[in-house]
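Undergrad: please find the sequence and the predicted model below.
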Amino acid sequence: MNFPLVLLILLVVTGCIWLLDSLFLKHKRAAGATEPWWVEYPKSFFPIILIVFCLRSFLVEPFKIPSGSMIPTLLVGDFILVNKFTYGIRLPVINHKIIEMNQPKRGEVMVFRYPEDPSIDYIKRVIGLPGDTVTYRNKKLSINGVPVERELNGDYKYIESGLAYVYTQRFKELIDDKSYSILINQEMPHMLLSSVHYFPFRENCAFDMKGFTCKVPEGNYFTLGDNRDGSSDSRYWGFVPEKNIVGKAFMVWWNFSDLSRIGLSIN
């Protein structure tokens, strides 16, 4: 369901009824007469819907993490907040940018519309900026020919689909002075070539069994999940167009399974 569109329709309908009553209908009612229900309810809900619409469209939007692709940074069941204006002010529903502000930076956690189905929101970490050459070979990342710093930070295990434990290694990765944790499962293949899609600018990429190299086209970004061997990301479905950007994730505001995560900053 396209929730922003539904919210916009509700806003327009309740707003029109409120305006119609303010300009015409209330002057025709007898003094002391009660408002009909179809006027009373829309008028009551209009200011609430207006506030929610403005907050959600231009300031902050909540999201729920549905998968483990960003473990250990984000866990399944995390409810997060996304800054909607840091990458520019966009018109709701059509997502057209009207005011330029900041551009995404390497290492930031970004929410965007999935290029293959814009009705779905994805969350990944920005790795490559327009013009960058991103290489991931033997499970080691390089940007523009410079290896990304990382250091082993112990083992990490998590439950996958509630059925079995997955044992991985946890690394601290450093991009442009931004540090964050990633997971590497040494038992998984370096690259699942059969899972690579045909996507726009695929000719910018070269794939083999050991990994890939991609040059990010202008107006696009390259993203990876922190759970490197458990993520569907730009390696497989391509680049994120600038027009698909939703905002920057910045805080976990709730998790029913782990209340200690409430208020955690997203690095």
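TA: Structure's in. What do you need? Numbers count the residues shown, from 1 in each chain.
Undergrad: use CA for all of it now, contacts and neighbours both
TA: Noted.
Undergrad: number of residues surrounding Ser194?
TA: 7 (other Cα atoms under 10 Å).
Undergrad: gap between the strand or helix carrying Tyr236 and the chain center?
TA: Assigned by DSSP states H and E, Tyr236 falls within helix 234-237. Relative to the centre of its chain, helix 234-237 is centred 16 Å away, using Cα atoms, centre = their mean, to the nearest Å.
Undergrad: give the contact list for Phe46.
TA: Contacts for Phe46 (Cα atoms under 8 Å, 6 or more residues apart in numbering) come out as 11, 14-15, 18.
Undergrad: surely it is within a helix?
TA: Yes - counting by DSSP: H, G, I helix; E, B strand; the rest coil, Phe46 is located in a helix.
Undergrad: structure B:
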Amino acid sequence: MARGRKARDTIREGSEEEGSKRKRPPPPPRFSGAWFLDWARTLLVAAIIFFVFRSFLLATFVITSGSMEDTLLVGDFLLVNKMSLGSSVPLTDFRVPGYKEPKHGDIIVFRADHSPGLDIVKRTVGLPGDTLWMEDGVLHRNGAALEEPYALRNRRQPDSGDPMMLWQTEYLVEDPAREEYEPTRNNWGPIVIPAERFFMLGDNRDSSFDSRFWGFVERKKMRGTPIFIYYSYDREALRPIRFLTAMRPGRVGPSPD
């Protein structure tokens, strides 16, 4: 009886093994038509996943200028959350909505109008409807001077004007006593921010090319918020192979606000 049961079990196991073998056809020979077709399918799926990931979920960004010092340093590699603010579908006018709207103090990566194809990062200091001005380097919003512990100032650097800043004239608060508007880097406004536009400044105020010079940022041009510094090195270090020898492991972690 036991021998019969063992024989049945052996037959059943053999049948299962044969079935599994029948279900797994051998891989196609290398460099055959079927082999190339399998690789094409794999690469297509990988490309679609990469496209979705880069277009709608996450992106990478490298800090190449000192305009956001000391919050973000040259040589910081950032992971950017594109889901937070929403993202545009390539080659269409459709935009996938995000789960938040920009608020005061947010650091945001956006597409620059003054340099097509370039993404830059700045801090949001003005929202639609805000009235902004700067007096002796102190930023005022809606009648109140702001405390900005993140802002870096060089008091020894003289103030200066720039013809590019005259774009602000169109958005000035009317002042009958004003004869001529001559904005400078540290003294300008007051201006009112229109709908769907945002005013962005670099934290390194005396070394930042920002909204003071080239204007507002459209909401649809915002690409995401930095969430993590995944690598950092000192690009100005006097060392060989700086990418490896001048690493800053202490900066790896959540992106500072």
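TA: Done, it's in. Only a predicted model underlies this, so the values are computations on that prediction, with no experimental measurement involved.
Undergrad: please state their TM-score.
TA: Both chains were compared after superposition, and using TM-score structural alignment, normalised by the length of the second structure their TM-score is 0.72; 206 aligned residues with a Cα RMSD of 2.4 Å.
Undergrad: before we move on, back to that, return the subset of the contacts of Phe46 of the first structure lying in helices.
TA: In helices, defined here by DSSP state H, the members of the contacts of Phe46 of the first structure are 11, 14-15, 18.
Undergrad: now the residues you listed: which count as buried?
TA: Buried members of those, counted by 16 or more other Cα atoms under 10 Å: 11, 14-15, 18.
Undergrad: need the max-distance pair from those.
TA: Set against one another by Cα to Cα, those have their most distant pair in Leu11 and Trp18, with a gap of 10.4 Å.
Undergrad: name all residues that make contact with the closest residue to Leu91 of the first structure other than its chain neighbours.
TA: Nearest residue to Leu91 of the first structure, sequence neighbours excluded (Cα to Cα, 6 or more residues apart in numbering): Lys97, at 6.3 Å. Going by Cα under 8 Å, 6+ apart, Lys97 of the first structure touches 88-91, 243.
Undergrad: now, which of those residues sits nearest Leu264 of the first structure?
TA: Closest to Leu264 of the first structure, out of all of the contacts of Lys97 of the first structure and judged by Cα to Cα, is Gly88, at 24.1 Å.
Undergrad: the closest one -> the second structure?
TA: In the second structure, Gly88 of the first structure lines up with Gly86, judged by TM-score structural alignment.
Undergrad: give me the neighbour count for that match.
TA: Neighbour count for Gly86 of the second structure, taken as other Cα under 10 Å: 22.
Undergrad: likewise for Asn204 of the second structure?
TA: Going by other Cα under 10 Å, the residues that sit close to Asn204 of the second structure add up to 21.
Undergrad: for Gly33 of the second structure, same thing?
TA: Gly33 of the second structure sits with 10 neighbouring residues when counted by other Cα under 10 Å.
Undergrad: give me the element the residue nearest to Val82 of the first structure when sequence neighbours are not counted is part of.
TA: In space, Val82 of the first structure comes closest to Ala249 once its chain neighbours are excluded; the distance is 4.2 Å by Cα to Cα, 6+ apart. Per DSSP H and E: Ala249 of the first structure is located in strand 245-254.
Undergrad: Asn100 of the first structure contacts Thr86, doesn't it?
TA: Wrong residue type there; residue 100 of the first structure is Glu, not Asn. No - in terms of Cα atoms under 8 Å, Glu100 of the first structure does not count as a neighbour of Thr86; the distance is 9.2 Å.
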